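# Quick one, what's the 3D model for this:
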Amino acid sequence: MAAQLAHPTSANDITPAYLTALMAQAVPGVTIAEISTVEAKTYGEQFVSTAGRVVVDVRYGVGSPANLPTRLVIKVARGVDKILAPFYENEVNFYNRVRPELDVETPRSFGAGFDAESSDFAIVLEDLNLRGATFPNVLSPVSLDSVRSILSQQAKLHARFWENPRLRPGGDLAWTGSHVEGKVSDLMMYGAEPLIQHEIDTVSFKREMVQRLHTTGPDLRNGTFALHRHQQTLPQTLVEGDMHIGNTYLLPDGSGGLLDWQLTCRGHHMHDVSYLVTSSLSVEDRRNHEKDLVRFYLDRLAAEGVTDVPSFEESFIEFGRCLMWGVYIGWLTTPVVNYGWEINVMNHFRLTTAFEDHDTARLIAEIA
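The predicted model follows:
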């Protein structure tokens, strides 16, 4: 039913009838009697990057299930073009097909739909602000305990799908694809190439950071291809896929959760770990603590039931290799308008510094 809905791209299009139809798939018997918009953010506003978001207060109709939240966050297409459709479809699939079985700290969903013809989508989520959540970014001081908490959530996710045949062709989660196959991979590895080169050519700090690494856009792209081909031969799991610190949240007790599932796919466990640790800590803190944090994560992976946990040595090498993706895809793809100047520069700075510290170019050359 939801797939046939005309999904909104602005707050004005979210009506009680529409929201009732969308939510009914996840919450049988629900009806929405009234909606009032609290906040609406579109592309370029307050860290809105690939999707807009609308916060609404709702009044439920008589007979609706009890204990539903009266404030909801609705993610919608940013209304620019259809190029981001694979991201939207992927995240809708995650919330409809994966989220219900997860025991991981990530937002609850109350309905999600994607329309392939229009490329529009909507996902109805809990408002994490009601639980006192805060949303860190690369400028925020993040404690080591909070990083460990987020790593624990990653370990839960990874353990749940460790070497799981459901992720392979023929399995019910094969739609996730991988870093080398599927709609999201095609968009990131082929569709994004002109955008990345445009960023390098036109944004001076990006151009000179690439020059500082003694590399080029095409060389970084080739290195990313080599990384993905290599890591597809290693143990696979379901990864969040875009696990920089800005895609997390912290609860009042300091524990953390995972946000934004647009890039989720089958991949290598260090993909999530490397991106989180590198983006969440200052250069000095990352240098001092990254090995201990990787060991902590591997211990949590074992505690969650993975019996063939890779060694620290091999995992830490892959941690360093994953920085190739972080530099090329993670932030060279991101225009300054998405997050603002300082956040953009700081992410590049942390990632390229780690790239040098780990001699990622050499690690990639070993497998190219």
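# C-alpha only now, for contacts and for neighbours.
Fine.
# distance between stretch 31-47 and the chain's centre?
Relative to the chain's own centre, stretch 31-47 is displaced by 21 Å; criterion: Cα atoms, centre = their mean, to the nearest Å.
# Apologies, that question was intended for stretch 186-205.
How far stretch 186-205 lies from its chain's middle: 19 Å, per Cα atoms, centre = their mean.
# Give me the contact list for that stretch.
When contacts are defined by Cα atoms under 8 Å, 6 or more residues apart in numbering, stretch 186-205 is touched by residues 83, 86, 180, 206-207, 210, 217, 221, 225, 328-329, 332-333, 335, 345.
# Kindly report the same for stretch 295-315.
148, 151-152, 155-156, 158-160, 162, 270, 294.
# Go again with 7 Å.
Stretch 295-315 has contacts (Cα atoms under 7 Å, 6 or more residues apart in numbering) with 151-152, 155-156, 159, 270.
# go on, stretch 333-349?
44, 47-49, 138-139, 192, 195-196, 279, 327, 331.
# Redo these as TSV? Include neighbour count and secondary structure.
Below are the contacts of stretch 333-349 laid out as TSV (neighbours: other Cα atoms under 10 Å; DSSP: H, G, I helix; E, B strand; the rest coil):
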residue	neighbour count	secondary structure
Gly44	18	coil
Phe47	18	coil
Val48	16	coil
Ser49	16	coil
Val138	21	coil
Leu139	16	coil
Ala192	17	coil
Leu195	15	helix
Ile196	22	helix
Ser279	25	helix
Val327	25	helix
Trp331	20	helix
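# this one next, for a side-by-side:
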Amino acid sequence: MLIEDKGLLGGTMACSFPASPDAVNAAWLTEVLQSRKVLSNAEAIAKVEVCPVGAGFGQTGDSVRLKLEYANRDAAHHAPASLFAKFATTDATRRAASKTIGLYQREINFYNVLVKSVRVRAPMCHFADISTDGEFFALILEDFPDHRAGDETVGLKLHEAELAVDLMAQLHGPYWGKMKQVDLAPLQMPPRAKFEAAWQEMENRFGDYVPDSVRRAREAYLDAIGPLQEWLFAQPATLGHGDLRLDNLLFGPDERDPIVAVDWQAVRPSKGIRDFSYLVSHSMDVEARRAHEAGLIRRYTEQISQFGIPYSVAEATEDYRRAMLFDFCTVIYIVGININTHERAVRRKNALMKRSITAMLDWDVFELLPEFR
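Here you go, the predicted model:
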């Protein structure tokens, strides 16, 4: 069925799928699962219950759990009891920003193309499509009702970090040094003026975390964002998750399925260590990071070596520092552009500021700025 809806959720679209959770129905989902051979042509979904997930602090999309009831007893025994679905956000401003930098298209491409060449544990995809204007999308994914979602406000634990390091190596290894063969552009960066305003907003809202030494580096840092990004996707680049933080990891109840990475909207060409740095320096509490980051870097290099990639601990450590310096622009963006007053979002941002600033000072990363003039 073709939906043409002028003004739906504040936009204009033409697509052949439900563009919001309220538009999902049993007949359409039955077609989806039948096309994937999850259901036979004689089996059908009788009822769909839509349950919001993460309401109140989502940034770029609306996520729901779809609880399913089947018309056939046999289907109820072998088909999934629930699915996870993602759609474009109802916030027109955030939706337009997500479209501009291609977040929705990247995630659709990941599930339709890129995931097929890696062994990384990501949700099984039953449906992935995007509107012709790139503003609306629908993803129907495997659900993990028995997995525990990571929580950045609590902080990354060592055993979680070890699982995440092993997972990211499975993503990075197959694409290491081969990104010229992949039709995937670097993530588009906002202009310098946007970061200038965001930096000021960061100081206004979270200035207690910003020491004078960081404030003094402001102009040099803003000038360095472009060269830092060029370093980030220079060869040997690989396929980076792009938003591999604790909130985007699910942890299983046992070792049969211990970890799953979700939210692939920011997938990009990148130095592999950037995913590592982003996760460890932003999601791990200060004392835990100080105690374990050296061992985790070693673990990452050992995992990457299994793909025949020579990447020493010394190289990884220096790249860790540079990636940490680059990702200060991500911190600025999160706290200075994505304004969100939801209580959990504010707690997350306070933790992010403390962890990231402390890590950068521990590693004296601002002394690297002359390399990126």
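# TM-score for this pair?
Superposed pair, TM-score by TM-score structural alignment, normalised by the length of the first structure: 0.83. Supporting alignment: 347 aligned residues with a Cα RMSD of 3.0 Å.
# Out of the contacts of stretch 295-315 of the first structure, who's the most crowded?
In terms of neighbours by other Cα atoms under 10 Å, the contacts of stretch 295-315 of the first structure top out with Ala155 at 28 neighbours.
# Thr31 of the first structure and Thr216 of the first structure, how far apart?
54 Å (Cα to Cα, to the nearest Å).
# Helices of the stretch 201-350 of the first structure, start to end?
Taking DSSP state H, counting those that start in this stretch to define them, one finds helices in the stretch 201-350 of the first structure at 204-212, 217-231, 269-280, 283-303, 312-321, 323-325, 336-339, 341-357.
# Following superposition onto the second structure, what is the mean distance for the shortest one?
It stands for helix 323-325 of the first structure. With mean Cα distance after the TM-score superposition for the first structure, helix 323-325 of the first structure departs from the second structure by a mean of 2.5 Å once superposed.
# what does that helix rub up against?
By Cα under 7 Å, 6+ apart, helix 323-325 of the first structure touches 223-224, 274, 351, 355, 360.
# go again using 8 Å as the cut-off
Against helix 323-325 of the first structure from outside (Cα under 8 Å, 6+ apart): 220, 223-224, 227, 274-275, 351, 354-355, 360-361, 364.
# Please report which of those residues has the highest neighbour count.
Result: Ser274 is most packed of these (other Cα under 10 Å), 27 neighbours.
# Just tell me what that residue corresponds to in the second structure.
In the second structure, the residue paired with Ser274 of the first structure is Ser277, using TM-score structural alignment.
# Isn't that match up against Ala323?
Yes: using Cα atoms under 8 Å as the test, Ser277 of the second structure is close enough to Ala323 to be in contact (6.2 Å).
# Assign a three-state SS to Ser40 of the second structure, would you?
Here Ser40 of the second structure is recorded as coil under DSSP: H, G, I helix; E, B strand; the rest coil.
# Quick check: it vs Ala79 of the second structure, distance?
Taken as Cα to Cα, the span from Ser40 of the second structure to Ala79 of the second structure is 10 Å.
# just the contacts of stretch 186-205 of the first structure now: which is nearest Phe114 of the first structure?
Within the contacts of stretch 186-205 of the first structure, the smallest distance to Phe114 of the first structure is 10.1 Å, found for Pro86 (Cα to Cα).
# Now do the strands in the first structure.
32-41, 51-60, 71-77, 109-114, 121-126, 237-239, 248-250, 256-258, 265-267 (DSSP state E).
# which of those is buried the deepest?
Most buried of the strands of the first structure, by mean neighbour count (mean count of other Cα atoms under 10 Å): strand 265-267, with a mean of 29.
# ok, and what's touching it?
For strand 265-267 of the first structure, the external contacting residues (Cα under 8 Å, 6+ apart) are 167, 176-179, 231-232, 236-241.
# how about the first structure, which residue sits the furthest from its center?
Distance from the centre of the first structure peaks at Val62, with 36.8 Å (Cα atoms, centre = their mean).
# So which bits of stretch 198-217 of the second structure are buried?
In terms of neighbour count (16 or more other Cα atoms under 10 Å), stretch 198-217 of the second structure has its buried residues at 198-199, 201-203, 206, 209.
# Please read the previous query as pertaining to stretch 155-170 of the second structure.
155-158, 160-161, 164-170.
# Mind putting the residues you listed into CSV with distance to Glu135 of the second structure?
Formatted as CSV, those follow (distance: Cα to Cα, whole Å):
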residue, distance to Glu135 of the second structure
Gly155, 33
Leu156, 33
Lys157, 37
Leu158, 38
Glu160, 34
Ala161, 34
Ala164, 31
Val165, 33
Asp166, 34
Leu167, 30
Met168, 29
Ala169, 32
Gln170, 31
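# Just the ones of those residues in helices?
When DSSP state H is applied, these are split such that 158, 160-161, 164-170 fall in helices.
# Quick one: map Thr60 of the second structure onto the first structure.
Going residue by residue (TM-score structural alignment), Thr60 of the second structure aligns to Thr50.
# Disregarding residues adjacent in the polypeptide, which is nearest to the residue minimising distance to the centre of the first structure?
Compute the mean C-alpha point of the first structure, and by Cα atoms, centre = their mean the closest residue is Asp242, 3.5 Å away. Nearest in space to Asp242 of the first structure, with sequence neighbours left out and distances taken as Cα to Cα, 6 or more residues apart in numbering, is Leu263 at 6.0 Å.
# Tell me who's in contact with the one you found.
87, 90-91, 184, 240-242.
# Across to the second structure, which of those hold up?
Contacts conserved in the second structure for the contacts of Leu263 of the first structure, using both residues aligned by TM-score structural alignment, their matches' Cα atoms under 8 Å: 87, 90-91, 240-242.
# List only those of these flagged as buried.
87, 90-91, 240-242.
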